[in-house]
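Engineer: the following comprises the amino acid sequence and a computationally predicted model.
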Amino acid sequence: MTTTNTTKMFGIAEAFGVSARPELTIEGFADESHPMIPRKTEYRFRPGLSGLIAFLGEAAGDAFLLTGPTGSGKTSLVCQIAARLNWPVQSVTCHGRMELSDLVGQFVLNNGTTEFIHGPLAVAMKEGQILILNEIDLMDPSELAGLNDVIEGRPLVIAQNGGEVIRPHPKFRVFATGNSAGAGDTTGLYQGVLRQNLAFLDRFQVINVGYLAAEVELGVLQKAIPSLPGEIGEKMIAVANEIRRLFLGEGEQRAELTITMSTRTVIRWARLSLTFRGASQPIAHALEQALTNRADAEQREAIHRIAEDVMGNLWLGVV
């Protein structure tokens, strides 16, 4: 399905629910029916939005890298901006065996004949979509170097498809996310992260996406699970922030955890706590299913100790 060329101006304050002057606008698409537009969900936009909005308005030969710890909401930030602008998205999760050809396209067998099928990069360039390369620091830097020209606005030439030339649509944008900023993993937490080519990184604008502030995250939790008692929600956020602090190596004697708690996991924990309402220790049981059953025994015990200390009598009580 081809992206419509009909554009529409959106007021930034109204579209994103932020404080902005009425005359500040961003161009998106009028068509709301494209299947690749991300689903709009409840979302609280944070400071730093202006940089992404400016990039969407004018890429100027750049791509955009969002870096930060796992679970901080890097991909969801881009997708929820796109959802409010009716901007279709091609989202790809990178890995160590991915090649540039996987992004460009390949021949497939169709009714006894071969047919070239465009990949996410070619589709996004041709139709004016956003390309998101998730976990970009897992991909071989020599393969990523093939994106240098298209990021700068040059045509994509597909030699294997008879030299097909795709000129970038004016609305084509490239975003990438990664747990490192391309310099490799210095923490030992992210297996497979590779140091990226400096010339490739030089083509990116960069922002760091941290975890939500406690009051903002509490608002997200309350909107997602409105029946959750407020005191329990506040304690869950406090537990999550202590887990994140240790995950980032900010504890005493730099004690670390190798798993963390995203906002998505907090919401899962809250939802399961209500699901197990009436059972013995529903909050503890919900935490196991939401997070700690995938931790080793030592870390599971540490996280449950944190939760018990923070939640006090609520830990063993009913929701």
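Structural biologist: Good, I have the coordinates.
Engineer: going by C-alpha atoms from here, please, whenever you check contacts or count neighbours.
Structural biologist: Will do.
Engineer: for stretch 152-162, measure first residue to last.
Structural biologist: 23 Å (C-alpha to C-alpha, to the nearest Å).
Engineer: could I get the full set of helices for the protein?
Structural biologist: 12-16, 49-57, 74-84, 100-104, 120-127, 141-144, 148-151, 198-201, 214-224, 230-247, 263-275, 282-290, 297-311 (DSSP state H).
Engineer: just say which of these is most tucked in.
Structural biologist: Across the helices of the chain, averaging neighbours per residue (mean count of other C-alpha atoms under 10 Å) puts helix 120-127 on top, at a mean of 24.
Engineer: how far does it sit from its chain's centre?
Structural biologist: 20 Å (C-alpha atoms, centre = their mean, to the nearest Å).
Engineer: output the contacting helices and strands for that helix.
Structural biologist: strand 89-93, helix 100-104, strand 130-134, strand 164-166 (3 or more C-alpha pairs under 8 Å, 6 or more residues apart in numbering; DSSP states H and E).
Engineer: repeat that for 7 Å
Structural biologist: helix 100-104, strand 130-134 (3 or more C-alpha pairs under 7 Å, 6 or more residues apart in numbering; DSSP states H and E).
Engineer: wait, which of the helices of the chain is closest to P38?
Structural biologist: helix 74-84 (5.0 Å; C-alpha to C-alpha).
Engineer: A further structure is provided below for comparison with the first:
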Amino acid sequence: MLTTIEAMNQAVRNAGGRISEEDFLYAVKELKEADGQETTIVSLKANAFNSTRMKKAGVIRVTIGKDRQVWLADQAEALMSGNTVAMPTMSQPASPTKAFNDTPIATVQVGGVFYGVPRNSPEALAEMSDMLKSLVPKKVGFVESDRNEMRLIANRYRRSLEGDTIKSHILLVGPTGCGKSLLAKDFFAELNTPLLRINMSDGITEDQFIGTRTLIDGEVVFQDGVLTMAADLGIPFLADEINGARENILMALNGLMDTGMLVIPDDNNRVVKAKAGFMVIGTMNPPDDYAGVNAMNMATKNRFTYSIPFDYLPSDQEVKVVMQQTGFTDEEMVVNIVNMAGDLRRLKKDHQIESDTSTRMLVQLVDELRDLTISEAIRYVMLGRYSADERPQVEAAARARIADFV
């Protein structure tokens, strides 16, 4: 007879890999330690995947909907008695093919799950379109947050849901790794609303962005590109590094943001009207602070209702984010690491170093403390990202803040 853990692991595998066994076991371990409960099907069904309790336990790497939580527990319970339970059809999209996740040009987020869209695969774009059409309706509720930027995203998304897809666009401008994209991803993950993300500086073509005629299943059809799909289906569109886009790509985006409509000459001048829910969230690094970063032209800037300067979080909030992202529980160590990062950021503001010390880097650093000492993590995760001239100052900052760094 299967044990509880064995049954839950099998249920996770049957779920098509929506969450990994590693994340599941990590969640169970953390919740058991936090709540002092035995790991049984009853306690799992009642508590283990409750998002509020998971956040209190410092576990945020597993994000699944309530119907899926119940299904996993029911499936495990049935497996223990030798039976199976059908998966609910609307809890998550159908499992994509392997090709769907190879060499992505864009990613689609649903809840906390991401799928990649291959760069040269019209079939995968068609599959993504079908997947998005099958999703559950959006929730018209908003994430509570003390971050003003989150409130502004909620404000604009509400406008879009009410049908105003012209005045709903937001530009986030800030240093690399400070959480611009993560803020948008977290917002829509909490709503369980699909989010289509693309890196605009990654050589995307007009065919991939707008669409092109192609042969699918022996028939010539027009396959919508990622922007057309987002507008036509009312999906929020996260355009990372938007100032790196090609001019023809920006012209198409500008027209859609300005009028709420996209004209496609290659599809018999079809007019796509942006549906409620569509909005553009652009991100970029400030060009004055980064060599080689393009300044955004004023025509595109003027299409955004809000242009929000973004910076690293205050240290107390950054500590919480790093601990939540990693599940690391040694708060004193994380405080010291964040203080070290603050010292390095001040050196950059004083033009003594040029490299960023991003929140993303801190998350990666702390995550490696499961396997490395703090000295090893700083050397192998951090130092290589700074120039040879900057490394002595990084090491000095580490010694000043972290007693165990040698």
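Structural biologist: Received the coordinates, thanks. Fair warning: this is a prediction, and the values are worked out from it, not measured in the lab.
Engineer: got a TM-score for the two of them?
Structural biologist: Here the TM-score for the pair of chains, by TM-score structural alignment, normalised by the length of the first structure, is 0.76; 270 aligned residues with a C-alpha RMSD of 2.7 Å.
Engineer: okay if I get the helices of the first structure as CSV plus distance to G28 of the first structure?
Structural biologist: Formatted as CSV, the helices of the first structure follow (distance: least, C-alpha to C-alpha, whole Å):
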stretch, distance to G28 of the first structure
helix 12-16, 11
helix 49-57, 9
helix 74-84, 8
helix 100-104, 24
helix 120-127, 13
helix 141-144, 28
helix 148-151, 20
helix 198-201, 27
helix 214-224, 26
helix 230-247, 35
helix 263-275, 27
helix 282-290, 37
helix 297-311, 43
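Engineer: if we can go back for a sec, and the helices and strands packed on helix 120-127 of the first structure as TSV, adding distance to V174 of the first structure?
Structural biologist: Listed next are these as TSV, based on distance: least, C-alpha to C-alpha, whole Å:
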stretch	distance to V174 of the first structure
helix 100-104	12
strand 130-134	5
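Engineer: can you say which of the ones you listed is nearest to R245 of the first structure?
Structural biologist: The nearest among those, by C-alpha to C-alpha, is strand 130-134 at 23.9 Å.
Engineer: the closest one versus helix 120-127: what angle between them?
Structural biologist: Put simply, strand 130-134 of the first structure runs at 160 degrees to helix 120-127, going by axes from the mean of the first three to the mean of the last three C-alpha atoms, to 10 degrees.
Engineer: contacts for strand 130-134 of the first structure, please.
Structural biologist: Identification of contacts with strand 130-134 of the first structure by C-alpha atoms under 7 Å, 6 or more residues apart in numbering yields 88-94, 121, 124, 172-178.
Engineer: for the helices and strands packed on helix 120-127 of the first structure, which one sits closest to T67 of the first structure?
Structural biologist: Closest among these, using C-alpha to C-alpha: strand 130-134, at 10.3 Å.
Engineer: how far out from the middle of the chain is the closest one?
Structural biologist: With C-alpha atoms, centre = their mean, you get 10 Å for strand 130-134 of the first structure.
Engineer: now it on the second structure. Mean distance?
Structural biologist: Its aligned residues in the second structure lie a mean 0.7 Å from strand 130-134 of the first structure after superposition (mean C-alpha distance after the TM-score superposition for the first structure).
Engineer: just tell me the aligned range of that strand in the second structure.
Structural biologist: Aligned by TM-score structural alignment, strand 130-134 of the first structure falls on residues 236-240 of the second structure.
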